[in-house]
Structures are given as C-alpha cells and as structure tokens.
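Enquirer: sequence unavailable; structure follows:
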C-alpha cells in the first residue's frame, strides 16, 4: 500500500523576541508567574510588514531543502493557520507563489491549534489515494496581531512562528512496521465553541478581534482529548502504548504536556518540549517541536512517534508515524 513518509522538516521563528520580563512591563505579570503556570520563558513576534505567508514560506524552504525536493516536484500544499494574510484568497496560494510552485492544489485549513494534525491527515489521505506524490504541510501563525495585550490571561501564552514538513508517497507493506504515517484521527465538538475563540470576524464584527479563553475548561479538555486520541490511533494499528518511543504534543502549556505524557506512560525524557522557547504558536507548535527533535538527533529509524493537539472549536486529533 501507499504510505506517506516524512522526508523533510523546517522551522522559522521571527527575529524579535519578547521575554517574560518584557511582558511584565506592559501587563500585570511576572517571569515567575508565567513560568510556574505555563513553562513559557519567551515568545517570538513577527516584525512590521512580516506576514503569515512569509513565516510559512521560510519554514517550507527549509523543509524542502532537507527533503532534497524543488518547487517542480511539490504537487500539494496545505497551510494550517488561524491568522491568514487576507480573508481570501487562501494564504496557501501566496505561499505557493513565493516558493515557485505552479501545480497542484494549495489551500488553508482552519482548526486552530489542531490545524497541523488536520492538515497532515488531509495530505496523507490524498497521497494514499494517489492524488499527490509530494506534499508540503505547513503550520504558520501570527497570534501577536489577535491578542489583547491588556489581558494577562492570554497575551502571555501565545507567539508567532511556522513549521513545515514534506510528505512523500512510498510503498509500504500495509503493516504497523511500515515507515511513514500509520494512522490519524481528528474530531470536533462545537458545543465548546465559546471556551476558546476570537471575539471578531468577517460576519460578526468586521474586524479580526482578540483571543478569549476559559483557561480551566481548556486545560481539562486538552489533557483528556489529546491523550485519548493518541490511544485511539495506537489501538487502530494493533500496537500498544508501550511501543511509543516519542510523544510530540501541542506546545500550549508545560503542565498540559506533562499530564498527557503521564497518562500515556511516556517518560518525560521522551516527550518533546519546546514551549519555553516560543510559547503557543497554535498550528505551528507541532512542526516546530518535530523540527527540534530532528535537529537534536532525537529520533532513530524505526522509532514510533505520536503527534497530538487540541484547539478551539473544540478540535483535536492525533497522528502516529514510524520514523
């Protein structure tokens, strides 16, 4: 059977860094308060004139370089983002043009912090159906432009950044020993819509709005949804939790990450954690963490890796892949 194997990863973080101490000068907070509750130490902020497409294209170029592919080979581009450049066209179209890709579909997916899992799932499905051979899957966000910088409950949590992967079609035996994406799961429960949302939009206020969040409700659901979705994709392959080598969860909060790891029985040394460096970059956190894992040579051939996230909607999902 056809499998989607990951052949390249890439990341991009804007040059400007905003530390916790910097934030304490503009809102009632402190470095100690933020670290204790979230694990975050700093976040990156897009520069003036820097757009989501710029972040996405930079990460994509790095992933393409690692994969050894050029623009003529990419026949699918999916961008997960909550912060598009414009209402339309899709920001993916602008990224496609920046990369010099002129073939295949390019479109955005909006599933907030779960967006990369949704995009990866869509790309994997299209590759397995023979609708694409080499795909770029990107998560890119500029949250600094939808934050209320007077709300310490949200402005300390988010940052800007992008991560990307190249997926390529390859032959597999159809077993859990195959290299590549083995199983994915996505879900949504819109009854929690108001627990994490932006108070603006085209059809409501006519402007972008700001992030609003019921923190405790999000925390509780994130732990249960993320861990359960990983258990589900593992079970679907006939494997066991003990077979997992690495966990790469959405990087929203260090305490959430630790609890998900504990529920899945993954040692903390085998959980990739990067939230301290870039805060919650929504759809970009998983590819950023994945790129960190590659850069630190954490993964070896044959390792079983679980990716998982939960975001506004509520949306959630997981992917299981063999390195």
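Expert: Okay, I see it. Not measured: the values here are computed from a predicted model.
Enquirer: make it CA atoms for all contacts and neighbour counts henceforth
Expert: OK.
Enquirer: the chain: strands as residue ranges?
Expert: Counting by DSSP state E, the chain has strands at residues 2-12, 16-19, 42-45, 76-80, 106-109, 134-142, 160-171, 180-188, 196-198, 211-213, 246-249, 304-311, 315-322.
Enquirer: what's near enough to touch residue 67?
Expert: By C-alpha atoms under 8 Å, 6 or more residues apart in numbering, the contact list for residue 67 reads 7-9, 166.
Enquirer: so which of the strands of the chain is the most surrounded?
Expert: Ranked by average neighbour count under the criterion mean count of other C-alpha atoms under 10 Å, these are headed by strand 134-142 at a mean of 31.
Enquirer: how about the longest helix seen in the chain: buried residues?
Expert: As assigned by DSSP state H, the longest helix anywhere in the chain is helix 215-236. Buried residues in helix 215-236, counted by 16 or more other C-alpha atoms under 10 Å: 218, 221-223, 225-234, 236.
Enquirer: which residue packs closest to residue 87, ignoring adjacent ones?
Expert: In space, residue 87 comes closest to residue 202 once its chain neighbours are excluded; the distance is 8.0 Å by C-alpha to C-alpha, 6 or more residues apart in numbering.
Enquirer: neighbours of the one you found, how many?
Expert: 10 (other C-alpha atoms under 10 Å).
Enquirer: and what of residue 265?
Expert: By other C-alpha under 10 Å, neighbour count at residue 265 equals 12.
Enquirer: I'd say it and residue 241 touch.
Expert: Yes: look at residue 265 against residue 241 with C-alpha atoms under 8 Å: they come within range, at 7.2 Å.
Enquirer: export the strands of the chain as TSV, with columns for distance to residue 53.
Expert: Putting the strands of the chain into TSV (distance: least, C-alpha to C-alpha, whole Å) gives the following:
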stretch	distance to residue 53
strand 2-12	12
strand 16-19	17
strand 42-45	15
strand 76-80	9
strand 106-109	11
strand 134-142	8
strand 160-171	9
strand 180-188	25
strand 196-198	21
strand 211-213	21
strand 246-249	24
strand 304-311	21
strand 315-322	24
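Enquirer: wait, which of these is closest to residue 86?
Expert: strand 106-109 (11.5 Å; C-alpha to C-alpha).
Enquirer: off-centre distance for the closest one?
Expert: 14 Å (C-alpha atoms, centre = their mean, to the nearest Å).
Enquirer: same thing with stretch 315-323?
Expert: 11 Å.
Enquirer: any residues touching it, and which ones?
Expert: 6, 111-114, 117-118, 121, 177-189, 225-226, 229-230, 233-234, 299-310.
Enquirer: okay, one more to line up with it:
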C-alpha cells in the first residue's frame, strides 16, 4: 500500500564564496560606467555568487562540491543517516561532466550506496522534475526517504576576457543574470510533526511549436575550436511566454487542490531576474500571498532556486498556511510548480 502523503523533512542550500556585486563584476569585465545602471534597470540583480575566482579565473567549486554541502546539511537537519536514504534524485542543466553523473559523485561523497539514483538534465524546472519523480516514487510505498538535489554552476561559461562593450544584449544578459549554487531537500513518507506536506508537483511540457528560448552548447573535442557562442538567449520570447506559462501552472495547481487564489499565504514565483519576477507576480495577482524571492541576492541559480525559496518560506509557515511555487523552463518551455501546506 502506498504512502498517503509526503512531507518535506528539511531543506538546505550552498553558495560558493562571497557575494559579488555589480560594481565588482563590472570592474573585472572592463564594463563602462553605465554598467551598474543598466543592470539595475533591466535585470535588478544586486549580487551573485560565482564558482570562479574573478581575478585568476581559477575554478574554486564544482557542482558536486556545492551539492555535497547542501545534501549533507539537509540530511543532518532532518536527522537522517546516509544509510537511511532510499533514493537520490538530482536536477541540473550543467553537470560537472557528461560522465560520471554528478548525482553519483555526490552520493559517493555522502556515503550513500546500493540504492536508486537519477540525474535529470533540464533548465529552471529541473528541480521541480526531480521533486516530482521523488514524490511519485515515495507515494508508491516502495521508498521511505528521498534526497532531492538541484543546482547549477554557470561560471564555466563566463569569459573573463570578453569585452562587454562588444557583446550583443543576449550575451550581456547571460553574463550578469546567473549565479552558482545548489540546494537539497529530504522528502519523507513518515508523518513528521512540524513539517510541511508536499501535496503535488506539476511538470508539463509546453514547447510544441515554440522555438527554444535558450540554447546552451556543449562543446566536445571535435568542435571546441568553432567560433560560436556557448549561450544563446531569446529574452523577448522569455518575456512574452514566461508570465503566461506561470499563470497556467498556477491555475492548474490551484484547481487540482480545490484552492482559491485567496487561500494562498506564500507565493514562490519564477526567479529569472528581479525585474521579470516583479512582472510575473503582478501578472499572477494573488491578493494576499506573500512573495518569497531570493534572486536579487543570489542571482539566477537555475535549479538551486526553488530550494533557496523553500529554505526561506518553511520556517515562516504556521499550521494551516499554504504555499505555491511556480517555475518555467525556457529552453524548450516547461511549466511546473508545487503546493505545500503546513498540517
């Protein structure tokens, strides 16, 4: 017989190094004096954390490093030993290597072995997809505890020698938009008092007939010298589609739960950037929900972001409180989200 409901036992996150403000990033990349003003007006991000030393270009942290830190803390906070974990699922868009999978490297470091592990590659909904898979497997009754990890290390795509003044807007946005980080959550089928119930995770492909909004190239030995950029962003398409897809995801989540807009106490909106988040929150129009956002301080950490939001909201939730999270993946368009209730 399957479990009746799944709870979030703990959430933890990890960031690499100190926060890097726009002035520091601009000086490092030789930006003009209007760089900070441009970032504030169009992006809104104030700081981000990068896994690369801006002075030397040396990589200081891998995704496995950050995921291990977050995963170990999540296990400790939940009082779960590595031997008690039945399942590990990881979502990322930029693993450390194609093989071995980063999830297995992290599991090895945490002392986890002999269980099912999965790594899902996706953009900003990868964490939701990982939570969805873990949630469904726990509901089946075949597993009791899952460690779910999400994170990305984008600094490998930052060219410290680039001339920002010559970059097209699509590439300039990527230079300042993203940050690095990882998060982890322990999901349990046990009825742990004082923890939130994860009622539902939504994942829906919405990319049929839509051109990709983002492309991230992966260069191999045969094409590494080609003169093409690694990142391509159609920010206009993202501005057009993300609010509508967010609204669709929210509507489906509420409808499935039989909840009304006024029933939501906390909204965890998509975290592409501060300015986009502001637009989406206004578009969703939840009358009394308190926004839970972190992108202004962390930058867009992609698959780590939901964990940063959960880490902020869970300690604030009281019995009866309800929270909804929404995330949208723009590379081939996925709408996703989850619903939580403190019971």
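Expert: Great, that's in hand. Please read all numbers here as calculations on a predicted model, not as lab measurements.
Enquirer: grab the nearest non-local neighbour of the counterpart of residue 306 of the second structure in the first structure.
Expert: Here residue 306 of the second structure is matched to residue 286 in the first structure, going by TM-score structural alignment. Distances taken as C-alpha to C-alpha, 6+ apart put residue 250 closest to residue 286 of the first structure, at 5.5 Å, once the chain neighbours are dropped.
Enquirer: neighbours of the alignment partner in the second structure of the one you found, just the number please.
Expert: Matched by TM-score structural alignment, residue 250 of the first structure corresponds to residue 270 in the second structure. Number of residues near residue 270 of the second structure (other C-alpha under 10 Å) recorded here: 30.
Enquirer: verify the contact between residue 270 of the second structure and residue 327 for me.
Expert: Yes: counting by C-alpha under 8 Å, residue 270 of the second structure touches residue 327, with 4.7 Å between them.
Enquirer: mutual contacts of the two, please.
Expert: Common neighbours of residue 270 of the second structure and residue 327 (C-alpha under 8 Å, 6+ apart) are residue 246.
Enquirer: read off where the longest helix of the first structure ends up in the second structure.
Expert: Aligning helix 215-236 of the first structure against the second structure (TM-score structural alignment) gives residues 235-256.
Enquirer: check stretch 136-143 of the first structure too.
Expert: Against the second structure, stretch 136-143 of the first structure falls on residues 147-154 (TM-score structural alignment).
Enquirer: contacting residues around residue 16 of the second structure?
Expert: 49-51, 61, 66, 180-181.
Enquirer: including distance to residue 276 of the second structure, could those residues go into TSV?
Expert: Listed next are these as TSV, based on distance: C-alpha to C-alpha, whole Å:
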residue	distance to residue 276 of the second structure
49	20
50	21
51	25
61	28
66	27
180	19
181	20
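Enquirer: residue 283 of the second structure: neighbour count?
Expert: Using other C-alpha under 10 Å, residue 283 of the second structure has 13 neighbouring residues.
Enquirer: check residue 282 of the second structure too.
Expert: So residue 282 of the second structure, with other C-alpha under 10 Å, has 11 neighbours.
Enquirer: name the nearest residue to the residue mapped onto it from the first structure, sequence neighbours excluded.
Expert: Aligned by TM-score structural alignment, residue 282 of the second structure pairs with residue 262 of the first structure. Nearest residue to residue 262 of the first structure, sequence neighbours excluded (C-alpha to C-alpha, 6+ apart): residue 268, at 8.0 Å.
Enquirer: spit out the contact partners of that neighbour.
Expert: 258, 261-262.
Enquirer: how far away is it from residue 157 of the first structure?
Expert: According to C-alpha to C-alpha, to the nearest Å, residue 268 of the first structure and residue 157 of the first structure sit 22 Å apart.
Enquirer: for residue 111 of the first structure, same thing?
Expert: 18 Å.
Enquirer: neighbour count: these two, which is higher?
Expert: residue 111 (26 against 23).
Enquirer: skipping its backbone neighbours, what lies nearest residue 188 of the first structure in space?
Expert: Per C-alpha to C-alpha, 6+ apart, closest to residue 188 of the first structure is residue 315, 4.3 Å.
Enquirer: the second structure: which residue goes with the one you found?
Expert: So, by TM-score structural alignment, residue 315 of the first structure is matched to residue 334.
Enquirer: now swap in residue 32 of the first structure and tell me
Expert: Checking with TM-score structural alignment, residue 32 of the first structure has residue 37 as its match.
Enquirer: and the residue nearest to residue 307 of the second structure when sequence neighbours are not counted, what does it touch?
Expert: Nearest residue to residue 307 of the second structure in three dimensions, chain neighbours excluded: residue 183, at 5.1 Å (C-alpha to C-alpha, 6+ apart). By C-alpha under 8 Å, 6+ apart, the contact set of residue 183 of the second structure is 11-14, 67, 70-71, 149-151, 304-305, 307-308.
Enquirer: keep only these that stay in contact in the first structure.
Expert: Checked against the first structure using both residues aligned by TM-score structural alignment, their matches' C-alpha atoms under 8 Å, the contacts of residue 183 of the second structure keep these contacts: 11-14, 67, 70-71, 149-151, 304-305, 307-308.
Enquirer: farthest-separated two in the residues you listed?
Expert: Spatially, the most separated pair among those is 71 and 305, at 14.8 Å (C-alpha to C-alpha).
Enquirer: more neighbours: which of these two?
Expert: residue 305 (32 against 29).
Enquirer: my read: the more buried one touches residue 269, true?
Expert: No: with contact defined as C-alpha under 8 Å, residue 305 of the second structure does not reach residue 269; the gap is 10.1 Å.
Enquirer: kindly state which residue of the second structure is aligned to residue 79 of the first structure.
Expert: In the second structure, residue 79 of the first structure lands on residue 90 (TM-score structural alignment).
Enquirer: which ones are touching that match?
Expert: 103, 118-120, 127, 130, 148-150.
Enquirer: what about the residue mapped onto residue 118 of the first structure from the second structure, neighbour count?
Expert: Aligned by TM-score structural alignment, residue 118 of the first structure pairs with residue 129 of the second structure. Counted with other C-alpha under 10 Å, the neighbours of residue 129 of the second structure add up to 27.
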